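Engineer: please work out how this folds:
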Amino acid sequence: MSAPARAAAVDLTDPHKKDIAMQLVSSAENSSLDWKAQYKYIEDIGDGRGYTAGIIGFCSGTGDMLDLVELYAERKPGNVLAKYLPALRKVNGSASHSGLDPNFTKDWATAAKDTVFQKAQNDERDRVYFNPAVQQAKADGLRALGQFIYYDAIVMHGPGNDSVSFGGIRKTAMKKARTPAQGGNETTYLNAFLDARKAAMKTEEAHSDTSRVDTEQRVFLKAGNLDLNPPLTWKVYGDSYTIKS
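Structural biologist: As a prediction, the model looks like this:
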């Protein structure tokens, strides 16, 4: 009698797996598994990117916050954040709050109660970060854990190609190990990617705590949990988290 077939693995686009991915990112970005509570989050974390806000850390200094507020204005003209568009265009590429203070953070929190704005955050997260990360990971032959590792990296480092952006980190990893799509071992490749990611994080004071790699992603990788199946237990910045199912 043949052994029962293993349940087909699902990738990160599966709604439950995607929710797990969002909880994992939120544990690192917001010290909470309740990622939906982060639509209203906004603060300057002192990393030179201006305000960091929302479910994925959209930044006033890097353009993704501008894109988000433009999308929101397109879908809901005259919304509470639309008046800040000229200021967001001016501060893009800098740490400046010019034209945003004193009420931008308060108005952001107001906008965050609007389901139109929440959906705009979800859609921009998918367009800029989630979909490109998962597509690249699948093309590289990676399962759900690898897809998440790419996603977490693109969230923190951005989708560019310089050495400390997602594309550069991937390039560094591929010099050390072949991807599964190239015939390489998945675990070996992911370890090489996490090594490159850590090196990129250490170039920046704001990201110098590498626990989201060391005591989260490596824990799943060492356990051989390449499908990112719960239960999952990990630590970030010394805090422990569990997703039971």
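Engineer: use CA for all of it now, contacts and neighbours both
Structural biologist: Will do.
Engineer: now stretch 225-238, how far from the chain's geometric center?
Structural biologist: Remark: stretch 225-238 is offset 16 Å from the chain centroid, using C-alpha atoms, centre = their mean, to the nearest Å.
Engineer: what do you get for stretch 106-117?
Structural biologist: Using C-alpha atoms, centre = their mean, the mean C-alpha position of stretch 106-117 is found 21 Å from that of the whole chain.
Engineer: show me the contacts for the spatially most central residue of the chain.
Structural biologist: Nearest to the mean C-alpha position of the chain, by C-alpha atoms, centre = their mean, lies Val155 at 3.0 Å. By C-alpha atoms under 8 Å, 6 or more residues apart in numbering, the contact list for Val155 reads Ile56, Gly57, Tyr129.
Engineer: helix or strand right after the helix or strand harbouring it?
Structural biologist: Per DSSP states H and E, Val155 falls inside helix 144-157. Downstream of helix 144-157, the next assigned helix or strand under DSSP H and E is helix 166-176.
Engineer: how far does that next one sit from the chain's center?
Structural biologist: 18 Å.
Engineer: ok, stretch 53-73 next?
Structural biologist: Counting by C-alpha atoms, centre = their mean, stretch 53-73 is centred 14 Å from the centre of its parent chain.
Engineer: report the buried residues of that stretch.
Structural biologist: Using 16 or more other C-alpha atoms under 10 Å as the test for burial, stretch 53-73 gives 53-73.
Engineer: need the three-state assignment for Asp11.
Structural biologist: Three-state assignment for Asp11 (DSSP: H, G, I helix; E, B strand; the rest coil): coil.
Engineer: and it, how far from Asp209?
Structural biologist: 28 Å (C-alpha to C-alpha, to the nearest Å).
Engineer: so which of these two has more stuff around it?
Structural biologist: A direct count of neighbours by other C-alpha atoms under 10 Å for Asp11 and Asp209 places Asp11 higher, at 21 against 15.
Engineer: number of residues surrounding the closest residue to the more buried one other than its chain neighbours?
Structural biologist: Of all residues not flanking Asp11 in the chain, Ala144 sits nearest, at 4.8 Å (C-alpha to C-alpha, 6 or more residues apart in numbering). Ala144: 25 surrounding residues under other C-alpha under 10 Å.
Engineer: would you do the same for the sequence below? I want to compare the two.
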Amino acid sequence: MLAFSTSAAASGSAAGSQVRVAARVAPCDSAWNGATPYVSGNKVSYRGINYTAAYWTQGNYPASSSGSADSAQPWIAGTACRVAKVAAAASDHDANFSPATLQFLKTNTGLDGEQWDNIMKLVNKPEQDSLDWTKFYGYCEPLGDKRGYTIGIFGATTGGPNDTGPDGPALFKEYDAASGAAKPSIAGGLTRAGVHGSMQGSILNITDSTTVFCGKIGGLQNNAAWREAMWHTFYNVYIKYSLQQARQRGFSSALTIGSFVDTALNQGADGDSGSLEGVLAKSGSSTNEKTFMTSFYAQRTKVVDTNEYNQPPNGKNRVKQWSSLLGLGETDLKDADAAVIKVTNWTLK
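Structural biologist: Below is the predicted model of the structure:
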């Protein structure tokens, strides 16, 4: 008991000291924004450090473009600061998911709402030219490349001659399950959505007109069961495999996982040389995550603009988003709002 009491007293003393030190640290200035122009004397903060602008600057990261007042760098580095409202920032990201989805993602991927929100922004930019991915749960459009319809936040397809392994059927079955069906089925999900169609082999043949079908899908935009089904299908078809590929190489960063998911989504999880499996096979065997991912992005860049689902230069920009974040050291996708905006500042053709 004496040993415990002594330890507790020492711990309490140390904790009190830490609190006093924290109290002396100045609050952080307004967070740096890559899209904002700054003039001499403007003050910002970035990752727990305050900075002062030496002269007009825009888009220059304070951490990598700073020095003393006579360094000729655009930013003058200051002292460490106390970051405020971290919880509020995290809750802003979390608000894009239901509590059930947040728990599902955390349990199955180890990543939180902020990380998945940023991943989805990067996924959605080359798909919809928007960072507001949550508007697309009810997205629906007929594809002109014989893959049927594309629907939802990850573009599930109903299938066709150029897509004989569509994920749309699984989505409707998950919707039936999320809606409480004892024995979920594709037909049950279609009925719940008010959609008419049937399976022809592995293809989901929709018999409604485009106007009717897409109208029904659009009506599910705010349906809680549809949203849960969307994430469960996304995980089962693309995320789970991508996680396995990252983890078996010893990689666990949000950037790597997101990069693999985006590749699987855009080019297929496994199969030919252009799929995630194929690109991984050509990326070497380095156990250093940055080295491997640098090679991975280089290999993927060779594929994307030749992929029929991308129109140059959309594919290369799609890869560049992720590789640019790697170069900036934003591998955990935390406190990365400004960086995500910066790397997605390109025009979709």
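Engineer: tm score of chain vs chain?
Structural biologist: Put the two chains on top of each other and the TM-score (TM-score structural alignment, normalised by the length of structure 1) is 0.78; 219 aligned residues with a C-alpha RMSD of 2.7 Å.
Engineer: quick one, helices of structure 2?
Structural biologist: Counting by DSSP state H, one finds helices in structure 2 at the ranges 2-24, 86-94, 99-109, 113-128, 168-178, 186-193, 210-218, 224-234, 240-247, 254-267, 276-281, 289-304, 314-327, 337-343.
Engineer: can you say which of those is nearest to Asp145 of structure 2?
Structural biologist: Shortest separation from Asp145 of structure 2 across those is recorded for helix 254-267, at 14.2 Å, computed as C-alpha to C-alpha.
Engineer: tell me the counterpart residues of the closest one in structure 1, please.
Structural biologist: Mapped onto structure 1 using TM-score structural alignment, helix 254-267 of structure 2 covers residues 144-157.
Engineer: returning to that earlier point: which of the contacts of Val155 of structure 1 does structure 2 keep?
Structural biologist: Comparing the contacts of Val155 of structure 1 with structure 2 on both residues aligned by TM-score structural alignment, their matches' C-alpha atoms under 8 Å, the contacts found in both are Ile56, Tyr129.
Engineer: closest one of the contacts of Val155 of structure 1 to Ala120 of structure 1?
Structural biologist: Of all the contacts of Val155 of structure 1, Ile56 has the smallest distance to Ala120 of structure 1: 12.0 Å, by C-alpha to C-alpha.
Engineer: structure 2: which residue goes with the closest one?
Structural biologist: Under the alignment (TM-score structural alignment), Ile56 of structure 1 pairs with Phe154 in structure 2.
Engineer: show me the contacts for its match.
Structural biologist: Phe234, Leu265.
Engineer: from Leu171 of structure 2, how far off is it?
Structural biologist: Distance from Phe154 of structure 2 to Leu171 of structure 2, by C-alpha to C-alpha: 11 Å.
Engineer: ditto for Ala15 of structure 2
Structural biologist: For Ala15 of structure 2, the distance to Leu171 of structure 2 - C-alpha to C-alpha - is 51 Å.
Engineer: okay, stretch 106-122 of structure 1 sits on what stretch of structure 2?
Structural biologist: Stretch 106-122 of structure 1 lines up with residues 215-231 of structure 2 when matched by TM-score structural alignment.
Engineer: centre of the chain to that stretch, how far?
Structural biologist: Centroid separation for stretch 215-231 of structure 2 versus its chain: 20 Å, with C-alpha atoms, centre = their mean.
Engineer: quick check: buried residues in it?
Structural biologist: Quick answer for stretch 215-231 of structure 2 (16+ other C-alpha under 10 Å): 215-218, 220-221, 225-231.
Engineer: nearest to Glu114 of structure 2 among those?
Structural biologist: The shortest approach to Glu114 of structure 2 among these belongs to Trp231, at 15.6 Å (C-alpha to C-alpha).
Engineer: give the contact list for the closest one.
Structural biologist: Contacts of Trp231 of structure 2 by C-alpha under 8 Å, 6+ apart are Thr101.
Engineer: can you list the neighbours in contact with stretch 135-148 of structure 1?
Structural biologist: Stretch 135-148 of structure 1 is contacted by residues 10-12, 17, 21, 133-134, 150, 179-182, 186, 190, 220-221, 225-228 when judged by C-alpha under 8 Å, 6+ apart.
Engineer: and with 7 Å instead?
Structural biologist: Taking contacts as C-alpha atoms under 7 Å, 6 or more residues apart in numbering, the residues outside stretch 135-148 of structure 1 that touch it are 11-12, 21, 133-134, 150, 179-181, 186, 190, 226-228.
Engineer: can you select the buried ones from those residues in PyMOL?
Structural biologist: To isolate the buried members of these in PyMOL, using 16+ other C-alpha under 10 Å:
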select buried, resi 11+12+21+133+134+150+179+180+186+190+226+227+228
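Engineer: for the contacts of stretch 135-148 of structure 1, which two are the farthest from each other?
Structural biologist: That would be Ala21 and Ala181, which, of the contacts of stretch 135-148 of structure 1, are the farthest apart (C-alpha to C-alpha) at 22.8 Å.
Engineer: and the buried residues of stretch 215-231 of structure 2, which is closest to Thr344 of structure 2?
Structural biologist: Distance to Thr344 of structure 2, by C-alpha to C-alpha, is smallest for Trp231 among the buried residues of stretch 215-231 of structure 2, at 23.4 Å.
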